[in-house]
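Visitor: coords please:
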Amino acid sequence: MTGYQILRGVQHYVGKIRTMRNEIRTQRFMNGLPADIRKDIGWPDMYANGRHIDQ
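Guide: Predicted coordinates:
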């Protein structure tokens, strides 16, 4: 493995961690909204079994 391949692997891993943290942060924010607002925007109906429908 070259140094470049190692760097790309680390960048990929860090990107995945960043995405997971952003999703968790968004879920916490959305769950903190009042129930009537969550219902108006369709939260959590957009999610089935904890995963987004588009996945």
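
Visitor: Please count neighbours and contacts with C-alpha atoms only from this point.
Guide: Noted.

Visitor: OK, contacts around Trp43?
Guide: Met30 (CA atoms under 8 Å, 6 or more residues apart in numbering).

Visitor: For it, which three-state class applies?
Guide: Assigned with DSSP: H, G, I helix; E, B strand; the rest coil, Trp43 falls in the coil class.

Visitor: Relative to Arg21, how far out is it?
Guide: 19 Å (CA to CA, to the nearest Å).

Visitor: the helices in the chain, which residues?
Guide: For the chain, the helices defined by DSSP state H cover 3-31, 35-41.

Visitor: compare with the first, here's sequence two:
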Amino acid sequence: MNGFTILRSVQHYVGRIRTVRNDLRTQRFLNTLPADIRKDIGWPDLYTGRVREN
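Guide: Sure thing, here's the model as predicted:
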């Protein structure tokens, strides 16, 4: 492996981590919205059992 291949692999890995973190941040934000707004935008159709109520 040369330096460019290693750098490309690291950049790909960091990009995937960034994507996962952004997805989690978005899910947390949407879960904090009031229930009627979440219903209007169609959230959490995929996550009905995973929503935590405080």
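
Visitor: between the helices of structure 1, which one is nearest to Ala48 of structure 1?
Guide: Closest to Ala48 of structure 1 of those is helix 3-31 (CA to CA; 13.6 Å).

Visitor: How much space separates the most centrally placed residue in structure 2 from Ala35 of structure 2?
Guide: Taking CA atoms, centre = their mean, the centroid of structure 2 lies closest to Asp23, which sits 1.0 Å from it. As defined by CA to CA, Asp23 of structure 2 lies at a distance of 20 Å from Ala35 of structure 2.

Visitor: thinking again about what came up before, tell me which of the helices of structure 1 sits nearest to Tyr47 of structure 1.
Guide: That would be helix 3-31 among the helices of structure 1, by CA to CA, at 10.7 Å.

Visitor: Run through the neighbouring helices and strands of that closest one.
Guide: Under the contact criterion of 3 or more CA pairs under 8 Å, 6 or more residues apart in numbering; DSSP states H and E, helix 3-31 of structure 1 touches no helix or strand at all.

Visitor: Next, the mean deviation of that helix compared to structure 2.
Guide: Here the mean offset of helix 3-31 of structure 1 against structure 2 after fitting is 0.2 Å, by mean CA distance after the TM-score superposition for structure 1.

Visitor: matching residues in structure 2 for that helix?
Guide: Helix 3-31 of structure 1 corresponds to residues 3-31 in structure 2, going by TM-score structural alignment.
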